[in-house]
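1. using only what follows, build the 3D model:
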Amino acid sequence: MTCDVAVLGTGKMGEALLGGLLRSGWPASGLRATSRRKEHAAALEARHGVPVVDNQEAASWADVLVLAVKPQDMGALLAEIAPALTPATLLVSVAAGLTTGFFEERLPAGTPVVRAMPNTAVLVDEGMTVLSGGAHASPYHVDRAGAIFRSVGHTLVVPESQQDAATALSGSGPAYFYFLVEAMTDAGVLLGLPRDKAHELVVRSAVGGAVMLRDTAEHPVRLREAVTSPAGTTVSAMRELERHGVRAALMAAIEAARDRSRELSASS
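-> Okay, the predicted model is just below:
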């Protein structure tokens, strides 16, 4: 589903999307980017071979605009590009906490908007992006947006009412994983392993476990039970995790992230 795409805002997320589209075979001639800093714009063109233009030129040229600026800068950007939009232009936002209604109130009536929440794994083409269509976005628009994010991983479509929960679970999800890796690596050091070896053991175990979850389609309880021998080392560890309330703490943490996402949406 190739079309003309402009990425407005080329920080880490915006540039990751641009690079992913190129790696997936999207022609550079069908891409544009914007940047507020001239030196960054020049470096971006040199790295990717994609023209860097101003926001209004990008808005009038593209079929799809991916808005990847900071949430606090979005209002000014929309005021700048609104006069250049056509009724056929699709807007895709990756700004955390901004609802599709935020955009629809500031754009010409009927403008289709899709809200997207990718996570940082887009940087290695293993991202998970959650998509929700606004009031004027058809399934075709959502799929068109999804084609962009499938260039850097996977997508899932949910009602916008579930975006805050998805943000807490997936958008913030890599941070929980890194926290666990950090804690397990520290435990390995405590037990006498060199840090580099402890880190490798933990990362390899995590990658292998994730692949098993993906490829076997087994429930995680079944996979965990397969590792847990009667009166063995794993069941002793599981007992301590339950005694310290790790499961409850993790659920509470994700609920807190959901609540914060709701607060950000309400204040936009």
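
2. from now on I want contacts and neighbour counts done on CA atoms only, so please keep to that.
-> Fine.

3. list the residues that contact T89.
-> A62, D63, V64, L65, T111, P112 (CA atoms under 8 Å, 6 or more residues apart in numbering).

4. looking at the residues you listed, which one is closest to A84?
-> A62 (10.3 Å; CA to CA).

5. among the contacts of T89, name the ones in strands.
-> V64, L65 (DSSP state E).

6. PyMOL command for the buried members of the contacts of T89?
-> Here is the PyMOL command that selects the buried residues among those (16 or more other CA atoms under 10 Å):
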select buried, resi 62+63+64+65+111+112
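
7. tell me how far the residue positioned nearest the centre of the chain lies from A168.
-> For the chain, the residue nearest the mean C-alpha position is P118 (1.3 Å; CA atoms, centre = their mean). To A168, P118 is 12 Å away according to CA to CA, to the nearest Å.

8. to compare against the first, here's another:
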Amino acid sequence: MTTKLILAGCGNMGFAMLSGWIGSGKLATSECLVVEPNAELRARAAKLGVTVTESAEAIGPDAHPDIVVLAVKPQVIRDVTAAYRRFGDGTTTFVSVAAGTTVATFTEILGSRTPVLRCMPNTPASIGKGMMVTFASPHVSESAKATIGDLLSASGAVASIDDEAQMDAVTAVSGSGPAYIFHFIECLTSAAKTAGLPEDTAKLLAMQTVYGAACLAAESGEDPATLRKQVTSPNGTTAAALDILMGENRLEKLIAEAVEAARKRSIELAK
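-> As a prediction, the model looks like this:
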């Protein structure tokens, strides 16, 4: 079968997406070629049944992929993209998961008529619970958008935006966001231990509380503010804790500062 998709880079994010595509049946192993210079990562991808190669130069001259997914770090995106220049200015749609790298950067390298779709996924994609946000350049066809959206849905929820400038905010919220939640779990675990709970119990309580609260927020149909109020009895224990977190908008301000720092860094990475 003809190669429909080339995956350039099969690190943690690339492998997570690939696993979702293959595992869900949205992409046949014979339709995908993985290009990965790292031997260990290549071997991991090969276990899924896909064809793997070390470099773009090894791709056959008859290859005409529908999609090239660039799943590499922003620091190397220009060099990696240049290796696929022969697929530019045609019908091949390029999908990038590199934070901060603009459509203009890709068209500068690949040609002005190249269809480019930016995607910001996050690490929960590795278990099918990710958040993928996309922005498509004008040259991306509706059929390509639909195909790529279907592939991405194997890794979680998919949303699209019409203003590319918003991708920096997307990166700061959902792209980097899991790290904020992981740190909150760390902090809640530490506080539980300080309050006298054994380490294993502290970890379980912190983890399950965050997980359960997120599931309830997602499935209840209520907005988070309403759910918070439902938990908070007047002058009760939760109210005492929220006086600390919400007093002078402490947590709100801290989260806003964190998101803004990430957004600015995303902009810097594009330069």
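
9. strands of structure 2, start to end?
-> 5-8, 32-35, 51-53, 67-70, 93-96, 116-120, 130-136, 156-160.

10. was I right to think A262 of structure 2 contacts A172?
-> Yes: between A262 of structure 2 and A172 a contact is recorded at 4.9 Å, counting by CA atoms under 8 Å.

11. can you tell me what part of structure 1 stretch 186-205 of structure 2 aligns to?
-> Under TM-score structural alignment, stretch 186-205 of structure 2 corresponds to residues 182-201 of structure 1.

12. quick check: the aligned residue for P115 of structure 2 in structure 1?
-> Under TM-score structural alignment, P115 of structure 2 pairs with P112 in structure 1.

13. first to last residue in the match of stretch 186-205 of structure 2, what's the distance?
-> End-to-end distance (CA to CA), stretch 182-201 of structure 1: 12 Å.

14. give the buried residues for that stretch.
-> Here stretch 182-201 of structure 1 shows E182, M184, T185, D186, G188, V189, A198, H199 as buried, counting by 16+ other CA under 10 Å.

15. need those in TSV (columns: distance to L22 of structure 1).
-> Output for the buried residues of stretch 182-201 of structure 1, formatted as TSV (distance: CA to CA, whole Å):
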residue	distance to L22 of structure 1
E182	33
M184	37
T185	36
D186	39
G188	40
V189	41
A198	36
H199	33
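
16. which stretch among the strands of structure 2 comes nearest Q208 of structure 2?
-> Closest among the strands of structure 2, using CA to CA: strand 130-136, at 18.5 Å.

17. so where is the closest one in structure 1?
-> So strand 130-136 of structure 2 sits over residues 127-133 in structure 1, by TM-score structural alignment.

18. what's the span of stretch 20-37 of structure 1, first residue to last?
-> First residue to last in stretch 20-37 of structure 1 (CA to CA) measures 22 Å.

19. who's in contact with that stretch?
-> 2-10, 18, 41, 48-55, 58, 62, 125, 148, 151-152.

20. same deal with stretch 174-190 of structure 2?
-> Looking at what lies outside stretch 174-190 of structure 2 - CA under 8 Å, 6+ apart - the contacts are 120-124, 131, 199, 202-203, 205-207, 210, 262.
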